[in-house]
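**Student:** this one's sequence-less:
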């Protein structure tokens, strides 16, 4: 990656790396090199959960731990992280192997989400927890400000179920339609059917639960479009 590209990426994320090797590692997919972002992503994932948990704990003193956990799961979900990655245009900076690049890896939500976590880990390694927390909270500021504690803690499956019950419709039906990949890195595809839509909606995730949540979210979006 050129110095110009590194500078562009630093400007977009609001943090300038002194050690550019950390930034390079953060955007390196395992298909490109054995020296990739998987370990640093693991670190970033833990930091992200901690930082968002603390922010929610302080922002919503009246909400119990179960609801805080559900709000956090939405904020740190792969979908949210992939959206942040798109805001930073991270796909153009990824270092991917030829096969991964040709198959559209630079647009794959899970890959983009991993890079956001890797960047968090890289910032922490270079500048410590306080600077890392400041950057993460800056990235998530609009989402934290927009939270509605009365509803945002409910996951997609719960919101879909409540919507259907309010309209006196049958509950949604979830069906596992495909499982692919090696045992340690499987992808699950789930179809969700509801009486208000003429066809089922499918979504994927790294677990059956995540795939069901993703499918429910897509059904909610589809229902908004037909209203």
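**Tutor:** Everything's here; your move. Source: prediction; values computed, not measured.

**Student:** Could you use CA atoms for every contact and neighbour count after this?
**Tutor:** Will do.

**Student:** I'd guess residue 203 is in a strand, am I close?
**Tutor:** Yes: Residue 203 forms part of a strand when assessed by DSSP: H, G, I helix; E, B strand; the rest coil.

**Student:** ok, now how distant is the residue most central in space within the chain from residue 56?
**Tutor:** For the chain, the residue sitting closest to the mean C-alpha position, by CA atoms, centre = their mean, is residue 78 at 2.0 Å. Distance of residue 78 to residue 56, given as CA to CA, to the nearest Å: 18 Å.

**Student:** dropping in the other structure now:
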């Protein structure tokens, strides 16, 4: 892969390293973390490495860093609540937001089709790249420096947890509330879809026993359902707005 790193690419990677606050001894690792499978597949005549293996490693390291932080920060939380808190932070939307804030999209090597369809802003691609970068930092800089990077990037979300705002799985909470009455039934219904296929916005309504209790919208059906469930919980006075 080293032959890919011309002066222009090296300059770009050095610029990104500064944004990340991490110096790489092996900048090829950062380059690999930013190389999407779609690009590697278009370069079949080469031994191009893409970022999926680094993403796998970064995902594991991220889980350990956040798990250790929560374990030490919240000594009285039981295992179930720690798992729930970790899921709030280590999720695709959060990682994609961190990636976008660092401007990762502009440094990605994407296939022509992926780049042309908005891949540089796609949540899944940005989140995966963020995890791959974590994997690259871990291999190049070790665990302690990686932990420092991760905790800095997730500082805002971790501060919310410190204030006790870690119960964000509103669908599960609504299910638990409704299941107290075994005859109750929850139905989520898509009531609107807007935008192009690669950038859709979904609006979902949630009905309990045939009565609409809330609605919400999001860039995925799951996100919209979470917002709808939250509104239902507010309507039921389970949580405050």
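**Tutor:** Arrived safely. Not measured: the values here are computed from a predicted model.

**Student:** May I see the buried residues of the helix or strand containing residue 133 of the second structure?
**Tutor:** Using DSSP states H and E, residue 133 of the second structure falls within helix 123-141. For helix 123-141 of the second structure, a neighbour-count test (16 or more other CA atoms under 10 Å) marks 123, 125-141 as buried.

**Student:** And stretch 95-115 of the second structure, by the same measure?
**Tutor:** Buried-residue list, stretch 95-115 of the second structure, by 16+ other CA under 10 Å: 95-100, 103-105, 107-111, 114-115.

**Student:** Can you tell me which of those residues end up in helices?
**Tutor:** Counted as lying in helices by DSSP state H, out of these, are 95-100, 114-115.

**Student:** now the residues you listed in JSON lines, with distance to residue 41 of the second structure?
**Tutor:** As requested, these are exported to JSON lines (distance: CA to CA, whole Å):
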{"residue": "95", "distance to residue 41 of the second structure": "25"}
{"residue": "96", "distance to residue 41 of the second structure": "23"}
{"residue": "97", "distance to residue 41 of the second structure": "26"}
{"residue": "98", "distance to residue 41 of the second structure": "27"}
{"residue": "99", "distance to residue 41 of the second structure": "23"}
{"residue": "100", "distance to residue 41 of the second structure": "24"}
{"residue": "114", "distance to residue 41 of the second structure": "12"}
{"residue": "115", "distance to residue 41 of the second structure": "14"}
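
**Student:** Identify, from those residues, the entry nearest to residue 172 of the second structure.
**Tutor:** residue 95 (21.9 Å; CA to CA).

**Student:** Map the closest one across to the first structure for me.
**Tutor:** Taking TM-score structural alignment, the alignment pairs residue 95 of the second structure with residue 81 from the first structure.

**Student:** now swap in residue 127 of the second structure and tell me
**Tutor:** The equivalent of residue 127 of the second structure in the first structure is residue 113 (alignment by TM-score structural alignment).

**Student:** repeat for residue 21 of the second structure
**Tutor:** Looks like residue 21 of the second structure aligns to residue 14 there (TM-score structural alignment).

**Student:** Quick check: chain neighbours aside, which residue is closest to that match?
**Tutor:** In space, not counting the residues next to it along the chain, residue 14 of the first structure is nearest to residue 135; the distance is 7.4 Å by CA to CA, 6 or more residues apart in numbering.

**Student:** Just tell me what the one you found corresponds to in the second structure.
**Tutor:** Under the alignment (TM-score structural alignment), residue 135 of the first structure maps onto residue 149 of the second structure.

**Student:** Work out for me the element that match sits within.
**Tutor:** Following DSSP H and E, one finds residue 149 of the second structure within helix 143-153.

**Student:** The helix or strand following that helix vs the first structure, average offset?
**Tutor:** Under the assignment DSSP H and E, the closest C-terminal helix or strand after helix 143-153 of the second structure is helix 155-162. Between helix 155-162 of the second structure and its aligned partner residues in the first structure, the average distance after superposition works out to 2.1 Å, using mean CA distance after the TM-score superposition for the first structure.

**Student:** quick one, the longest helix belonging to the second structure and helix 123-141 angle?
**Tutor:** For the second structure, the helix with the greatest residue count under DSSP H is helix 52-73. Between the axis of helix 52-73 of the second structure and that of helix 123-141 there is an angle of 80 degrees, by axes from the mean of the first three to the mean of the last three CA atoms, to 10 degrees.

**Student:** quick revisit: and for the residue nearest to residue 14 of the first structure, the neighbour number?
**Tutor:** Residues contacting residue 135 of the first structure under the criterion other CA atoms under 10 Å number 18.

**Student:** distance of it from residue 16 of the first structure?
**Tutor:** The span separating residue 135 of the first structure from residue 16 of the first structure equals 11 Å under the rule CA to CA.
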